[in-house]
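Q: Following is a predicted model, sequence given first.
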Amino acid sequence: MTNQDEAALLKTKTYRKICGESIAKSILAHYKLQKELPSSTLYKVQMGAFSEKKNAEALVNKLAKDGYQAFITT
């Protein structure tokens, strides 16, 4: 990288996502392809089970920080 501002932006997940989506859209347009719609089927993954709520909350917070939607259920 020769541009320090651009290099700093690339360190953020948001900017990398924007760049990735822009590249994907450009490829679709160049090859005249259509984006497939996502399936309506959801596949659920359980990340853990804890005897203490604080441990479950810690994992939910970590997952949220990493960009994943998470929730606690009993």
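A: Arrived safely, thanks for sending.

Q: Please count neighbours and contacts with C-alpha atoms only from this point.
A: Noted.

Q: For the biggest helix by length in the chain, buried residues please.
A: Under DSSP state H, the helix in the chain containing the largest number of residues is helix 13-30. Of all the residues in helix 13-30, not one is buried under the rule 16 or more other C-alpha atoms under 10 Å.

Q: here comes the other one, which I'd like you to weigh against the first:
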Amino acid sequence: MALFDGITMLSFLRVSIVPFILRNRYRKEMILIIFLKILALFILWGCFFSHPVSRGLDHSQLIKHFISLKSASEPK
């Protein structure tokens, strides 16, 4: 699999991207932190936001549910 004029993908990564990342300590730390934050966002999305609302609920039932919860929690 040639990428640019006979350079394979593996040698391209070894020549260009890997030295760029490993050039200094701070760059490695920043890339690691950004990677971990992106991973944490995907985990949070998977745990809390990826599941759709129940198939039996439509938009009006969902609104009525949240309005009833809000009115029940307000002091009388």
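A: Okay, I see it. Quick caveat, the model's predicted, so the values are computed rather than measured.

Q: Now the TM-score, please.
A: Remark: TM-score between the superposed chains equals 0.35 [TM-score structural alignment, normalised by the length of structure 1]; 33 aligned residues with a C-alpha RMSD of 2.4 Å.

Q: about what we covered before: next secondary structure after the longest helix of structure 1?
A: For helix 13-30 of structure 1, the following helix or strand on the C-terminal side (DSSP states H and E) is helix 53-65.

Q: For that following helix, could you pull out the residues that count as buried?
A: Of all the residues in helix 53-65 of structure 1, those buried under the rule 16+ other C-alpha under 10 Å are Ala56, Leu59, Val60, Asn61.

Q: Repeat that for stretch 4-11 of structure 1.
A: Buried residues in stretch 4-11 of structure 1 (16+ other C-alpha under 10 Å): none.

Q: same thing with stretch 27-40 of structure 2?
A: Across stretch 27-40 of structure 2, burial judged by 16+ other C-alpha under 10 Å covers no residue at all.

Q: what helix or strand does Leu10 of structure 2 sit in?
A: For Leu10 of structure 2, the element it lies in under DSSP H and E is helix 9-12.

Q: for Ile67 of structure 2, same thing?
A: Using DSSP H and E, Ile67 of structure 2 falls in helix 59-73.

Q: how close does Lys54 of structure 1 sit to Leu63 of structure 1?
A: Separation of Lys54 of structure 1 from Leu63 of structure 1 (C-alpha to C-alpha, to the nearest Å): 14 Å.
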